[in-house]
Every structure is written in structure tokens, then in C-alpha cells.
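Enquirer: quick one: sequence plus predicted model below, questions after.
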Amino acid sequence: MSTLSSELKDLEELTSNAKQIQDDVLEEILKVNANTEYLRRFLHGSFDKELFQKNVPVVSYEDVKPYLERVANGEPSNVISGEPITNFLLSSGTTGGTQKIFPVNNKFFEKVVFIDALRASIISKHINGVKQGKVMMFISTRPSSSTRSGLPVDPLMTSFVRSSYFKNWSSKRFTSPDEVILCVDNKQSMYCHLLCGLVQREEVVSMAATFASSLVQAITFLETHWKELCDNIRSGHVSEWITDISCKESVSAILGGSNLELADLIEQECIKKSWEGIITRLWPNIKSIQGVVTGQMSQYIPILEFYSNKLPLISPYYASSETIFGVNVNPLCKPQDVSYTFMPNMSYFEFITIDGGNNGEIVDLVNVKIGCSYEVLVTNHFGLYRYRMGDILQVTGFYNSAPQFRFVRRKNVVLSVQMEATTEEDLLKALNHASLVLESAGLMLMGFTCSSDISTLPGHYVLYWEIKANNANSIVKLDDKVMVECCCVVEKSLDILYRSFRSKYGSIGALEVRVVQQGTFDSLMEYCISKGASASQYKTPICINSPEVLAILDDKVHARFFSDRLPPL
């Protein structure tokens, strides 16, 4: 039986026996961990499921942080885990605002390999020929760090890339050599990824990154550097500023000397007025683009569709530093319709009901109901027990007996200046409506974030937008009428409570859009990376409260617009 058949068979078996596998996973976790210092207080050595659900509390990060820090500082793993902790994963910190550390060992990396093989098989089933070519994968790593006790602490992708599992996993399927992936300078790494991808353009069947934002960043980087990249291809030499020696040597080998014809071909495409479809023009055999496009990443869907000539945009799986959740078994669905099928062998999952008549009720994976929304709890093999993720999910269906979930939003309210509670989902919906107004004026929204400005009376919402013209190298001309209409459309799209405070009571001021210079969000990313964020896992914060970060944005503002009418009730 082929590997492909074997992996798809695993999918059928896992999803058909979800309840039994979930019970087995919990029993396995409790048998190993019941006598840890953390669990012993609640279970007294038992691994009974009913006792677990009755006695073990639902927790947030702040509840378990002291235990995680004790292990990080050198106490034995059995404070929280019955198995040795070998690594700590560093969360991106861009969703909740602060970076968190989570303990893992090699079992986690085995799960990464398993889920990726499953992803590849599912996509191969739907798209012919994807296993025959190469993936232009934008992975970057960051300089290594460690806990006080010497345990490595890195973002998920950096940790995985540095593990023994990576070499087998990569197996020459990427356009970039390992030396580029392991380069800790983000700019050098990005340049070399693009150079290798352009030289091997005929072999590229997919472009991929962890998040959609990284793919957009790669294209905007290409817009800035294509002339230099062409010069490198013409001369057969890598630019002098690429100073990472192993990276430079490995890329030089791929470059393989001068190629005038290829340099001319790339230049002919990049010099054209519009960059619409540039991905398919430069990589003629590309079949898909892969990267998370759900949640706050959905804002990048229109940009990627513009650059890719509406290639299939695949959001392959749902994962975090805490656990891997599941895969997208329908990869060719519209990116706006993505649901993830939970894999019952990854962790033990429970769900807190947050709508309907049973608010607060906790149910097992197989007992969720279609159409209902839940907050997911995770119990994993490495020291998290009934841990609140803060992700709100809606059940869209079942694949065999395994439920499928649409990512709705993060639990926390994003914006508020009165008693209103504007969520990530509210903002993204409003943003999509405003993007249509920009589109009609030949403009694209390249990045956004927001903040609550309570220095004014009444307080008001501020949206920071980076805008670009559809035509390459065109100067962005902002039409006051178009921009004010965008402000009004956003307000009109927000919920009834916001509109009531704004229109009926006058206790929220007019919404403001501050347009920032091009490259501002790259500067923001560089600042966050300098503070410890990972380039591969970076997500632009959807809302910013930090005075230092707001100062960076406000320094780059070149135009301000306000809604000029009250939203309808």
C-alpha cells in the first residue's frame, strides 16, 4: 500500500473512532502524569476520567505559569509532567499581547511530522502533481535562547527546524536549502528564499508559509528587491550584503553561474505596470498557495488573490504552541469557508459552551452540536490540563465522528471605549466591507491594526491602514471622499451596541482611519522581532495598547480621515 493510501487510511480510522481514541488519549495522559505535583492534588494518583472532569480545574495561563517557570528554572519535570521536558515553545505573543512558554518533548515533534504528512496527502488527493515539484517555503528561524536551567526555548518552527526530525521531514522538497531556513537574519533569509525560488521557478508547485501575512510580506519584499535579484541571476553571484557564509555558499551552488535568459524573463514580468497575477507569471507551474488564512489572517485573502490570479489558497491546518488541533480535509474550499477537522490523537479536547441555553457547560469532542460555538480546552501530554485556549470555534459539521470547526475569533474583546465589546470577528467583517470601497478606487489594504483613543472626549476607535495602489510603483492618491466613505462603512458594519453609543447617546466619537506610509507594518514587525517575536510566527497585533508601538505607528501617519455621519441603528 502506498504512503498516500496509508495516511488517508489513518484519517478515516482516527475520525471514525474519535470517542474511543479521545478516551484512550486521556487515559494515556493521566497514567503518565497523575502523580505529578500538579495533578496529584486533584487525582491522588487516579487516572479515572470522571474524577478528572470533576476535580481538575479549568485554568488559564496565569494559573499554570508558576509551575512552568519552576521547571524552566531547573526543578524536575515531574512538577507538571511525568515525562522529561526537553524544550519550551515560545508563543508568538502577538495575539494575546505577551509571549508565553509551553513545555514539550519529542512526542510533540512526532505529532508535527504526522499532521504535515496528513496535510500533504489530503492536498495530493485534490491537486495532481503537487508531490512531483518543490515548495517555495518561507520559513525563518531566530537566534536560540534557553531557560535558566539550559532548556531550549524557541518558537514552534524554530524549535522544529533545529530538531532531529526536520532533516527527514524536509528531504529536499523545498527550493531553499536548510542553510537558508536556519539563517537567523530575517532579511538575508527572505532574500535567499526568493533567489532560490526564482532560479528554480519551473519546479515550484506551491508557495507556503505559516501565516498568510508572511506570504504578502514575501511579495512586497520581491517588489522592493527584484532588480537586485535579477542582477544576481545575471552575474551568477549572490549580493555582498548576504554575509551568512553557509547560507551564501548553499545559495551560490543553486545559482550555478550566470543565467541571462532567466534574468530577462523575470525583469519583463516585474517591470509591468500591474503586479496582478505576478505569482503565476513568475512561477508558471504553481498549483496552490498554503498558509493560515483564518481568523485575523483573513484580511490578507484579497491581496493574495490579486497577486496569485486566484490560485487555490489553502489553509492546511490549525495548530499552536499548546497543541495541534486538526486539518482542513477540504483544501479547495473558499478560504472564507475553511473548517478544521479535529484529530482525536493530538490531545484531549473539551469544549465550554458559550451560546444557547447551556452556557458554561463542558462537553467532550464528539458531543458538540452543529451550529453551536465553544471555547476549546486542551489537555496535552506535556503539562497542560483543561487549559483555556481563548479560541472561540463554531461547529460546521462532522467528518465521520470527528467534528469540524470554523475559527470565529479570540475570546478577548479587541476594542472598547464604553460598554460596547467589539471582537476580532466584528472588526474583520467591517474591514472586509471597507476593502470593497478601496478596491473600487484601485487600492489595496496591505496591513491594519487598531487602538482605542480615550485621550479625546468622547473616546473613539482608531484604525491604522497601510494602503497600496493596484498598479506597481503607482503613487497612492487618497481621495477624501473614498476614505471618509471607508470610515462610515466600518462604523455601519459594527454591532448595534457600538452604533447605539455612537448615534443615540453620542458617547463614542467618530471613527478615525490613520493612513501610514508604505513599509510601516514591516517596521512594526522588525520592532516586535527585536523584542523577541519570531518572524515565521509573527502576526500583526489586531489591536495595540503599547505606547511604544503606537508611537512607531503615529510617527508614520501621513493622512487622517473621520466618518462624517452617524451609523444607522
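Expert: Perfect, I can see it now.

Enquirer: when you work out contacts or count neighbours from here on, use the C-alpha atoms and nothing else.
Expert: Fine.

Enquirer: quick one: terminal-to-terminal distance for stretch 559-569?
Expert: Taking Cα to Cα, to the nearest Å, the first and last residues of stretch 559-569 lie 29 Å apart.

Enquirer: pull out the buried positions in that stretch.
Expert: Residues Arg560, Phe561, Phe562, Ser563, Leu566, Pro567 are the ones in stretch 559-569 that count as buried (16 or more other Cα atoms under 10 Å).

Enquirer: out of the residues you listed, flag the one nearest to Gln404.
Expert: Distance to Gln404 across these (Cα to Cα) is lowest for Pro567, with 35.9 Å.

Enquirer: can you pull the contacts of that closest one?
Expert: Cys488, Glu491, Lys492, Arg499, Arg502, Ser503 (Cα atoms under 8 Å, 6 or more residues apart in numbering).

Enquirer: got a ChimeraX select line for the buried ones in these?
Expert: Here is the ChimeraX selection string for the buried members of those, based on 16+ other Cα under 10 Å:
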select :488,491,492,499,502,503
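
Enquirer: tabulate the contacts of Pro567 (CSV), appending secondary structure and distance to Gly236.
Expert: Shown next, in CSV, are the contacts of Pro567 (DSSP: H, G, I helix; E, B strand; the rest coil; distance: Cα to Cα, whole Å):
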residue, secondary structure, distance to Gly236
Cys488, helix, 52
Glu491, helix, 53
Lys492, helix, 55
Arg499, helix, 60
Arg502, helix, 61
Ser503, helix, 63
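
Enquirer: could I get the contacts of Pro567 as JSON lines with distance to His225?
Expert: Listed next are the contacts of Pro567 as JSON lines, based on distance: Cα to Cα, whole Å:
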{"residue": "Cys488", "distance to His225": "37"}
{"residue": "Glu491", "distance to His225": "38"}
{"residue": "Lys492", "distance to His225": "40"}
{"residue": "Arg499", "distance to His225": "45"}
{"residue": "Arg502", "distance to His225": "45"}
{"residue": "Ser503", "distance to His225": "47"}
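
Enquirer: return the member of the contacts of Pro567 nearest to Phe52.
Expert: Nearest to Phe52 among these is Arg499, at 44.6 Å by Cα to Cα.

Enquirer: residue contacts, the closest one?
Expert: By Cα under 8 Å, 6+ apart, the contact list for Arg499 reads Glu491, Lys492, Pro567, Pro568, Leu569.

Enquirer: this is the other structure I want to compare:
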Amino acid sequence: MLLPPPHYDPNDNEAGMKLLEDLTTNAYQIQLQVLKEILTRNAKTEYLKGYFNLNIGHFDVDALQVFKKNVPVVNYEDIKPYIERIANGEPSDIISAQPITEFLTSSGTSGGQPKMMPSTDEDLERKTFFYNMLIPVMNKYVDDLDKGKAMYLLFVKPEIRTPSGLMARPVLTSYYKSNSFRNRPFNRYNVYTSPDETILCPDSKQSMYCQLLCGLVQRDEVLRVGAVFASAFLRAIKFLEDYWKELCSNIRIGHVSDWITDPSCRNAVSLILGRANQDLANLIENECGGESWEGIIKKIWPRTKYIEVIVTGSMAQYIPILEFYSGGLPLVSTMYASSECYFGINFKPLCKPSDVSYTLLPNMAYFEFLPVEKSNGELTQEFQCNGISDQDCQHDETEIVDLTNVKLGHCYELVVTTFTGLYRYRVGDILMVTGFHNNAPQFWFVHRKNVILSIDTDKTNEEDLLKAVTEAKLLIEPLGFLLTEYTAYADTCSIPGHYVVFWELKSKGSNNLSELDTDIMEQCCSRVEESLDSVYRRCRKKDNSIGPLEIRVVKDGTFDALMDFSVSQGSSVNQYKTPRCIKSEEAINLLDSKVVGRYVLRETTFGIGFIAKWACSHQVRQRFLGYPDLRVGLIDILHLDASKTLHIR
């Protein structure tokens, strides 16, 4: 296997699948070759020379152990000074023998601030290879993708020029502006309804409008729809809800709205729009003007075979609303990637969202894994910490394992050594091994390590919050409401502090938010609390160190405004993920300004331990002697499981 990644004709499905079989079968050997290549190139960089002098000529298992013994496992704060030095004009060979040609910025929605990751020209080739490997996998499961187009809603973010002159931009912006994307071969997987000019339009509103307009005009050719993340796709649906009348007017008269002022974007869309089309405008108007938008995707784009969006991790909460709009279409998550590196592919793209696992491609980087302990089926609190220092989250680095040595059912934190200057870098993702494809492990994305809520000794991670909110929203769905977005923060201004969860709801029919039942919403608060882990429940019920959880319902469009705020602060539309733990005071104030209803448990809550002591006191026993029904009821209470709670109005 040659490095960098081998090239092949992306239209040759048989060759593509054979290549994937070779990669996964020879995973161990390829991983050693990847590490040897990385170290051979970069052994003389300032970073690596600071830790060891290794003779790479005869790279073997012993050399691998020298690497692991001497080069530390690091996080972003450890490498940030090196990256900033290059951004400020120092040579790339501080960390990379190959010239750093740009910096790739993370979304900044997980950890709070965007990170800058080094990238090289060769890295772009590696990403192109990765995208090409998705093609044979999809063609294996979905027929006739060459007989239509994809309506993928893709966006760019304006770049920031660093003092060195190098650009810093989101990874997808980098790819969409590259020659690899613009000159991509026209195969069945990348013929889009959106002209490149609309994707590259720097004005996200004009870009969204024009891409949707092109998708509507070409509705009969659309075989698949999607965006990178579920959140971006749903934002497009919301945009369509707001602008469908104007879009239909454009189609009816054959003229693009005057406020579309980007010249290249306008010209490209005008060519596709063509002449006036009264029938198409009436058809779309009829579908969009109905009482409900349930199944709207299938109604507007009837030939669509699937929706391609990432619905793992924090995106999982969008599954119900996507299913509402989809009309039964499969939700396909094809890939697992980040600003640091592109990692793996879903080899079974038509599986249920809950079953999505990614097979890591061993030629993309050198992969290692820090074991994350589990206790009673739950990740232990030690490994759910929210700090940036290793002291906050202790791992025994002697236990770090290689790609092919992970164990089925075990959880790990991902560590990568890349071709672009990251060495033993902790990505911050927690993964669980679900199986193997040949010799390459498959992983389920559990959650981001550093996204949690905490008041006392409680540490609620992203997955815990998602599960709790999922349980609670079941109470409002029979009333005709869908939860479209949520986020939370730990309010420590109150005494004791408490969790605040913001909900944005959508009505399935004609009912509105003013019809929300207070008792039901209080039950939602209770359901969230009951679904959180035992540490939270102990702090809440026994120690009384956490106050009652509060749900604040916000008006329609609030989370769009939150996204706009994040984008204005440097996030990217493509990579934006609603943060499940809000820390920005400005963002909290924005959400609070949109609140239309506040709900918190009104009852006083006592733990069973308190009730038992109270009930067993001599005075209470004497007082209950004359009230047998009450005494029996209390005895029944005392026989409840210790984890239960008695609520007294």
C-alpha cells in the first residue's frame, strides 16, 4: 500500500470495494507504515527532536515502543503555542517537515473556542481520497444513483488571514474552495443541483436561498438530499418554510429575487431557473401550503432515495424531527471526520441511526486509544471531565492501545498522530467498539468528552442529557408538539444551583405554545431529572446540593438566532452543532430574551431517607395511630425502592 493514499477511478465500484477490503484486512501493517512515514518525514522537527532521537531506518515494533515511551499524549492547549508560532510567521518545521499551507478551524461549539489545526497540500489529497471511498459503499446499497442529482446544501465561511499570511478557515470551506472539489470527476456521487457559485457564495442567506431554488427547479432529478450535519439540513427546511412563497414566485415568473446581489451566484441560478414555470410553482405552492409539513421532503422531491446527514453524537436528537419531515426516507450517516483528521466510513449506510458505526481507515492517520472505564454500564465520572488539563482526567498511558488491539464493547478516547503535525493528540471523542470489518475495528460515537453540565459532584455529559431529554419529550408528543432543538446550562447564580434546559418546540398542527399544559411541562422537568445519572439524583434528592431542574420554552426561530450568533463569532454554517452546554453569557442572554414559558417543579421534594427517619420517629408513630389509612400509605412508601422519591405538594 502506497502512502499518500492510492488513487483510483471513483467510478470503478469494484476497484473501490477491493481497496477498502485491502485496507481493513491489512490494518495493522498499514498502521505501522503510516507511523513510519510520519516519523521519517518529521523526525527533525523541533517538536519531535524535543522528545527523542530515533533512527527510523529500521522501523519496527521496538521503534514503535520508543515513540510511545518518549512522545507524550497531549491536548490542544499543549500544542497551541507551536501552532500560534507558525500562524505568527515562524517556519512550519517547528512541527511539520512539509509546509503548512493553511489552518483548519474547528466549529468551536464543543469546547467553547475554535481551534486551529495545521494542514498541508497533501492532506487535501487524502481528504479527496476519503470522499471518493464513500462512492462505492453507497453504490453497493443504493441503485441508479447515476440517474439523477444530489441536492446537498453546502456552505463556505469567510477565511481569516493569520499574521503569517496563511489562511485559517473551516475544513469544509477549505475543501469546497479547493481544485479537488471544483474539478471533481463527474461521477454518480457528486453531481449536485447547486452550482459551485452558490456553494461558494460568502453570504449564507443568499447561498441558502439560491441552493433551495435550484433544488426546487430540478426537483424531478433529485435522488438524494442532505447537508453535512442534521442541524444544517433542518435549518434549510426552516428557511424553506419562511421563503417558499417567494421561491415559488421566482419559479412562476422565471426571475431571481432582486435581493440576490452576488453576481456569479445570480448568473448561475438564472441559467438553471430558465423560463417561467407556472405548473411547477403551483405544485410546490400546493405542497408547502398544506396544513402540515409532515413528509414534505418526499412530497417536494418524490424521487429521493435517502437523506444524507450526520445523525450521530449530538445530532441524534434531530432524528424525530427529520423523520417527521422525511416521509419515511432512510437517514444516512456516511462518515466520521473532524478538523484534525478524517477518520472513518459507515460501511452499512442504510442501517438505523442508532446502529451507525464507523470503520476507521488505517491509512488516514496513526490511531491510538485511551481506555475509558465503565461501571455498571455507565462511563465513570473520572473520564467525563470538562477540563483541558490532563490532571482533570487521568488515564494510565501505559494502557494506551493501538487500532487493531481495541476490545469489543469497550470505550476509548481517540488519539491521533497525523501527517500534518499532530502527535498523539487527544481528539476528545469517546468511542465504543461495536465490531470489526476484517481486522479494522468499528466504532459507535458515544459523545464528546468535554461537553458536560456540573453543579456539585455531578457531571452530566452530552449523551446523558440527550437520553434524559428524549425521555421527557415523549410526554409532549401526544399533545402535537415536537422538540426541534435544546440546549442547557448550569445556573450557579441561584442557591442551590440548578440545570436550565432551553426547548424550542414545533406544533404538528394548529395548536400553539400558549396551549402548553403547565402540569405536563412540570412532568417533563421531573422526567429529565429521573433520567439523569445516580450522582445527579443523589445531589438533587439526598444532598439537596442541586435545585429543581427548569425548562424554558423559547419561541420559534430562537435556535436559528443562536446559530447566527455563533457564526458571527467565527463558527461555520457547515460545521455548526448546537452546543448542548451553553457557557457564553451572551448566548444565554440571547436565549433568555426569547423565552415564552418557564417551568419548574413546584413541589417540595424529599428523599426516601428523610421520610424514613421522619416516619419512624416516636412522635410521628403516635400521631398516626388514629389514622390507619395514612399509616398504611406511609408504610407502602417506605417499601419503595431507595432510588424513588416522594413528592409532597
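Expert: Noted; the coordinates are in hand. This one's a predicted model, so the numbers in the text were calculated from it and none came from an experiment.

Enquirer: overall similarity of the pair, as a TM-score.
Expert: Remark: TM-score between the superposed chains equals 0.97 [TM-score structural alignment, normalised by the length of structure 1]; 569 aligned residues with a Cα RMSD of 1.6 Å.

Enquirer: one step back: which one of the buried residues of stretch 559-569 of structure 1 is nearest Glu28 of structure 1?
Expert: Among the buried residues of stretch 559-569 of structure 1, Pro567 lies closest to Glu28 of structure 1 (Cα to Cα), at 54.7 Å.

Enquirer: find the nearest non-adjacent residue to the closest one, please.
Expert: For Pro567 of structure 1, ignoring the flanking residues on the chain, the nearest one in space by Cα to Cα, 6 or more residues apart in numbering is Lys492 at 5.0 Å.

Enquirer: matching the one you found against structure 2, which residue comes up?
Expert: When structure 2 is aligned by TM-score structural alignment, Lys492 of structure 1 is paired with Glu530.

Enquirer: distance of that match relative to Thr45 of structure 2?
Expert: Using Cα to Cα, Glu530 of structure 2 is found at 53 Å from Thr45 of structure 2.

Enquirer: lining up the contacts of Arg499 of structure 1 with structure 2, which overlap?
Expert: Compared against structure 2 with both residues aligned by TM-score structural alignment, their matches' Cα atoms under 8 Å, the contacts of Arg499 of structure 1 retain Glu491, Lys492.

Enquirer: Arg638 of structure 2: neighbouring residues, count only.
Expert: Just to correct that, residue 638 of structure 2 is Leu rather than Arg. 17 (other Cα atoms under 10 Å).

Enquirer: tell me, stretch 425-441 of structure 1 lands on which residues of structure 2?
Expert: Under TM-score structural alignment, the match for stretch 425-441 of structure 1 in structure 2 covers residues 463-479.

Enquirer: try stretch 211-231 of structure 1
Expert: Counting by TM-score structural alignment, stretch 211-231 of structure 1 corresponds to 229-249 in structure 2.

Enquirer: same check, this time on stretch 550-563 of structure 1
Expert: Under TM-score structural alignment, the match for stretch 550-563 of structure 1 is residues 588-601.

Enquirer: from the opening residue of the matching stretch to its closing one, how far?
Expert: Per Cα to Cα, the first residue of stretch 588-601 of structure 2 is 21 Å away from its last.

Enquirer: helix/strand/coil for the closest residue to Thr158 of structure 1 other than its chain neighbours?
Expert: Once flanking residues are discounted, Thr158 of structure 1 sits nearest to Thr141: 4.8 Å by Cα to Cα, 6+ apart. Following DSSP: H, G, I helix; E, B strand; the rest coil, Thr141 of structure 1 is assigned to coil.

Enquirer: same question for Phe443 of structure 2.
Expert: strand.

Enquirer: go on, Arg409 of structure 1?
Expert: strand.

Enquirer: so which elements touch the longest strand belonging to structure 2?
Expert: Identified as the longest strand of structure 2 according to DSSP state E is strand 425-437. The criterion is 3 or more Cα pairs under 8 Å, 6 or more residues apart in numbering; DSSP states H and E, and the helices and strands that strand 425-437 of structure 2 contacts are strand 411-417, strand 440-448.

Enquirer: residue in structure 2 paired with Phe342 of structure 1?
Expert: Alignment note (TM-score structural alignment): Phe342 of structure 1 maps to Leu360 of structure 2.

Enquirer: I'd say that match and Ile345 touch.
Expert: Yes: using Cα atoms under 8 Å, Leu360 of structure 2 is in contact with Ile345, at 6.6 Å.

Enquirer: give the buried residues for stretch 432-441 of structure 1.
Expert: For stretch 432-441 of structure 1, burial by neighbour count (16+ other Cα under 10 Å) applies to Asn432, Ala434, Ser435, Leu436, Val437, Leu438, Ala441.

Enquirer: what is the orientation angle of the one helix or strand the first one maps to with strand 402-410?
Expert: Pointing back at Asn432 of structure 1 there. Assessed by DSSP states H and E, Asn432 of structure 1 sits inside helix 424-440. Going by axes from the mean of the first three to the mean of the last three Cα atoms, to 10 degrees, helix 424-440 of structure 1 is angled at 80 degrees with respect to strand 402-410.

Enquirer: by contact count, what packs against the following helix or strand past helix 424-440 of structure 1?
Expert: Scanning forward in sequence from helix 424-440 of structure 1 by DSSP H and E, the next helix or strand is strand 443-453. Using 3+ Cα pairs under 8 Å, 6+ apart, the elements in contact with strand 443-453 of structure 1 are helix 301-308, helix 424-440, strand 460-469.

Enquirer: what do you get if the cut-off is 10 Å, keeping everything else the same?
Expert: Helices and strands touching strand 443-453 of structure 1, by 3 or more Cα pairs under 10 Å, 6 or more residues apart in numbering; DSSP states H and E, are helix 212-235, helix 301-308, helix 424-440, strand 460-469, strand 512-516, helix 520-530, helix 547-555.
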